[in-house]
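Asker: sequence unavailable; structure follows:
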């Protein structure tokens, strides 16, 4: 092994040499162990300098992790299912004609309690939204409720195939039933829901509680639609300096606090086949009956009131486009029956003597079948006369501040408001008239009048040439005149929007995204999840702070402790050296020639 010299480590006055042949074994072994300890301490210190104190490097790593945690999702790209920080949620809209599944996803919350989750529709590899629809509606299972879970199985299997399996147990599933289920007796509703609540947890691992399957009211559906459109428009985002279209809001229960400054929200108009809805935010000063008002906090913390909203929302059953046409046809039959009986006429009873319908295009032939009877119609195409004919169906009263059927409607600040019209409001303006988007009442009225007054043969020829929207069919062409008049009357006579109102946009897509009430539902029902993430991050942050306190911000203390340890080792070596020089060699050997360590005082 040769000689081992450590003279380079100590001052000249401390020099001494040791070798296996001249140095007693215990001293040589102890010395080597202590020397190894010194070298190990130096090595650890170098690692500390290279790794822990390189704040820029570790800062970049932390930022990279933060980007994966909190970065906003793109709207049109395929969802990165390999990202472990994404969360998923499922909403099934069980409507009257079918059930439709939507899968949503969002990154972890950014930690700001004022912001909502960044929820987007999940997109598959083809960049299309993960959506699936089945028919008929779940209400058709009223007589066989035990088949409800089997009925929804294709939708749930579809969702399970798209969502990473490792995420299934933490993915909330909501099954929300609307108009079709509302009209069923309560015992039939409960039987269907009970089958879902019992069987689905047996076959799927999604996060599914009993409260996740329910029949929602028209009011809830309207609120969810209002939340969805305003979320897509960014009206719930935190405002910044210089932000346009802001409003001061006095929130309920905050009388002693200053008004909150936030973005002005948009109102929603939605006309389906059966019902029509309206929803918009109202100030605290407006007194509204509880059954017409929804007060809710979209924020994750009940103590933060920046996202408290008061929304007037009402659903009018029987005021959808198809329901209104059905009522109108019933009136025609009643009118024909009464007139023919009194005057002895046969109007509408044969094709040669049809009833002239001002709400159908010129010269189109149509039939009404009811009670085994057939009534023959021929279009007259008079838009203004059609409006007069259907105006009584609004059930308006002479009272002020009322809308359809005399229901109270809070005052709308038309000068400082914005509304979006969906479903029939969009179809009436776009599918045939090709005027979807910004609503101009004068242009719309002129286009509707011209359409009604055009002969059916010409309209049919235009349809065959593909001049209308790809969504338009012959049914739309036939009843476009009636539905245009009905939409006009509901908007301007029913909801009392001025004829010069310029802040209505009819839409199907907003920012190239289809806006469904299911988006508002998942936002509302997951509103407390950010608080969980914030608390978890705070917990981790405290531990990170402690580690930083020990190794980063107090590295001087670390080096101080290191120097004290090193000095102690050197002093101990010096002590051993002095003892070794003073004692004869024989004292280092015990009985039988065995090594004996000296006692150190």
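Answerer: It's in. Computed from a predicted model, the values in this text were never measured in an experiment. Residues are numbered from 1 along each chain as shown.
Asker: C-alpha from now on. contacts and neighbour counts both.
Answerer: OK.
Asker: for the protein, longest helix please?
Answerer: Determined from DSSP state H, the single longest helix within the chain is helix 555-582.
Asker: so which bits of it are buried?
Answerer: 555, 566, 569-570, 573, 576-577, 580 (16 or more other Cα atoms under 10 Å).
Asker: kindly report the same for stretch 448-455.
Answerer: By neighbour count on 16+ other Cα under 10 Å, the buried set for stretch 448-455 is 448-455.
Asker: ditto for stretch 167-180
Answerer: For stretch 167-180, burial by neighbour count (16+ other Cα under 10 Å) applies to 167-168, 171-180.
Asker: second structure for comparison follows:
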């Protein structure tokens, strides 16, 4: 009986020591040691360009890589109607135009996540011009946009007009993220890693009202006052970026038409070298006074509002000459680090992605497969020589307002890339005309979302039944300690 009591007591004391150790360990448990797996976070960005608006929905895991989310595109939705700057006289319509895409976005985002979705609205060059022309009208349009988005169950973070440099820099981020210049997944290491000796790609964006060039310059030409600086995935980046307002495709058409009119000997019938032969367009002189880009105070422009007819000539060489006059190349003098209009630019280096209107125009001309510069020039010259009857019969599905403008667009792209940005026969092969990488659209919005994930905190951990791990640890420790005291009491009772 004595032996059994001794063995039993020894076992109880061993259990007491074990429970005491467990209680000590649990009392030291920290909150961050008991997290559950990461969850998915969502964000949405509106790209409000000069001619149209698009909505993109992105998602990323809450556990970031070096403080930046690994983001993927979930939805792309094109808003019906023109750019929001067109609603200056009826701002409520700008907000209403977004509803269809907002409804689509909520269909792909889980209901439980919607109120945590960061929603941003960024307007670009079209609204920059409206703000310059009529700032109160621009404010009213943005106010209606904000009012509409705030009706939806998302975390609205503001509607604003972003700068041209921001647009260019975010486009550069998008390109290099999609091409894994910043981070890539290593199947061997089972983790995201920074690529060794990663080469970045330059970004070329052509919109309706502005155009942007962004790249990481090399050599001693770098003017650090003209660079954008930011941190992604734990690394610092410095790039050159510049945005040229009024050098977007739509504003180029207006500026080109105006120059042809003021230089024409006829006041009512003006030859247009870029338009196809037998094509005619009637334009009012008053239309040039609606945009800051056509310089309303130009003394060469007649003050009356008469209509002028532009008559196509299918003149390829004449078109190129007329387009080049839109640039002030003489302002650079003999400087090698200058593009046009006296704007500083270091020499282009590395590979470039040309997207937006760069891509759409060259895609129409079947020039996005890496053709040589000689082939590109020959194709453009041949297209510009065709008549309106020839084009309209061979491209029956193409927008009849867009079709006659491809000649001017193509010559404008050539002038911008070769004469302004100074690509040449050799570096031309480093330009890739693309609009998507995989299933993701190329543009500034993804880069904008990536940069913002640096500031969006990782989602707060979710704990069982809403309790924090420190409370659970304390509760278990208390129960263990109480059990231990009970065992001590039992041992004392047995020995008495």
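Answerer: Received, thanks. Note that the coordinates shown come from a computational prediction; the quantities given were computed from them, not determined experimentally.
Asker: just flag the most distant two among the buried residues of stretch 448-455 of the first structure.
Answerer: For these, the farthest-apart pair by Cα to Cα is 448 and 455; their separation is 13.4 Å.
Asker: the most centrally placed residue in the first structure: what's its closest spatial neighbour, skipping adjacent residues?
Answerer: Centroid-nearest residue in the first structure: residue 119, 3.8 Å away (criterion: Cα atoms, centre = their mean). In space, and not counting its chain neighbours, residue 119 of the first structure is closest to residue 106: 4.7 Å by Cα to Cα, 6 or more residues apart in numbering.
Asker: what does the one you found correspond to in the second structure?
Answerer: Counting by TM-score structural alignment, residue 106 of the first structure corresponds to residue 60 in the second structure.
Asker: quick revisit: wait, what's in contact with the residue nearest to residue 119 of the first structure?
Answerer: 73, 86-88, 117-120 (Cα atoms under 8 Å, 6 or more residues apart in numbering).
Asker: of those residues, select the buried ones using a PyMOL command.
Answerer: Filtering the contacts of residue 106 of the first structure down to the buried ones (16+ other Cα under 10 Å) takes a single PyMOL command:
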select buried, resi 73+86+87+88+117+118+119+120
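Asker: out of the contacts of residue 106 of the first structure, which are shared with the second structure?
Answerer: Contacts from the contacts of residue 106 of the first structure that recur in the second structure, judged by both residues aligned by TM-score structural alignment, their matches' Cα atoms under 8 Å, are 86-88, 117-120.
Asker: surely residue 248 of the first structure forms part of a helix?
Answerer: No. Going by DSSP: H, G, I helix; E, B strand; the rest coil, the assignment for residue 248 of the first structure is strand, not a helix.
Asker: so who does residue 358 of the second structure touch?
Answerer: 204-206, 413, 433.
Asker: any chance of the residues you listed in CSV, with neighbour count too?
Answerer: As requested, those are exported to CSV (neighbours: other Cα atoms under 10 Å):
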residue, neighbour count
204, 27
205, 25
206, 22
413, 19
433, 23
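Asker: which one of the buried residues of stretch 448-455 of the first structure sits closest to residue 419 of the first structure?
Answerer: Residue 419 of the first structure has its nearest neighbour among those in residue 448, at 21.4 Å by Cα to Cα.
Asker: map the closest one onto the second structure.
Answerer: Match for residue 448 of the first structure (TM-score structural alignment): residue 380.
Asker: what's the helix or strand for its match?
Answerer: Using DSSP states H and E, residue 380 of the second structure sits within helix 373-384.
Asker: and residue 136 of the second structure, by the same measure?
Answerer: Per DSSP H and E: helix 135-149 holds residue 136 of the second structure.
Asker: just checking, what packs against the next helix or strand after that helix?
Answerer: Beyond helix 135-149 of the second structure on the C-terminal side, the first helix or strand identified by DSSP H and E is strand 155-161. Judged by 3 or more Cα pairs under 8 Å, 6 or more residues apart in numbering; DSSP states H and E, the packing partners of strand 155-161 of the second structure are strand 118-123, helix 135-149.
Asker: what residues of the last one count as buried?
Answerer: Buried residues in helix 135-149 of the second structure, counted by 16+ other Cα under 10 Å: 137-149.
Asker: how far apart are that helix and its match in the first structure?
Answerer: Aligned to the first structure and superposed, helix 135-149 of the second structure gives a mean residue distance of 4.3 Å (mean Cα distance after the TM-score superposition for the first structure).
Asker: give me the helices and strands touching that helix, please.
Answerer: Looks like helix 135-149 of the second structure contacts helix 91-96, helix 125-133, strand 155-161 (3+ Cα pairs under 8 Å, 6+ apart).
Asker: got these as a markdown table, with distance to residue 23 of the second structure columns?
Answerer: Converted to a markdown table, these look like this (distance: least, Cα to Cα, whole Å):
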| stretch | distance to residue 23 of the second structure |
| --- | --- |
| helix 91-96 | 59 |
| helix 125-133 | 64 |
| strand 155-161 | 43 |
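Asker: what's the most buried one of these?
Answerer: Ranked by mean neighbour count, those are led by helix 125-133 with a mean of 21 (mean count of other Cα atoms under 10 Å).
Asker: which residues does it contact?
Answerer: Contacts for helix 125-133 of the second structure (Cα under 8 Å, 6+ apart): 49-51, 83-85, 137-139, 161, 164, 208-210, 245, 291-292.
Asker: among the helices and strands packed on helix 135-149 of the second structure, which is nearest residue 462 of the second structure?
Answerer: Judging those by Cα to Cα, what sits closest to residue 462 of the second structure is strand 155-161, at 19.8 Å.
Asker: quick one: the helix or strand that comes right after the closest one aligns where in the first structure?
Answerer: With elements assigned by DSSP H and E, the helix or strand that comes after strand 155-161 of the second structure is helix 164-178. Using TM-score structural alignment, the residues of the first structure aligned to helix 164-178 of the second structure are 218-232.
Asker: hey, where'd the helices end up in the stretch 151-300 of the second structure?
Answerer: Here the stretch 151-300 of the second structure has its helices, by DSSP state H, counting those that start in this stretch, at 164-178, 249-263.
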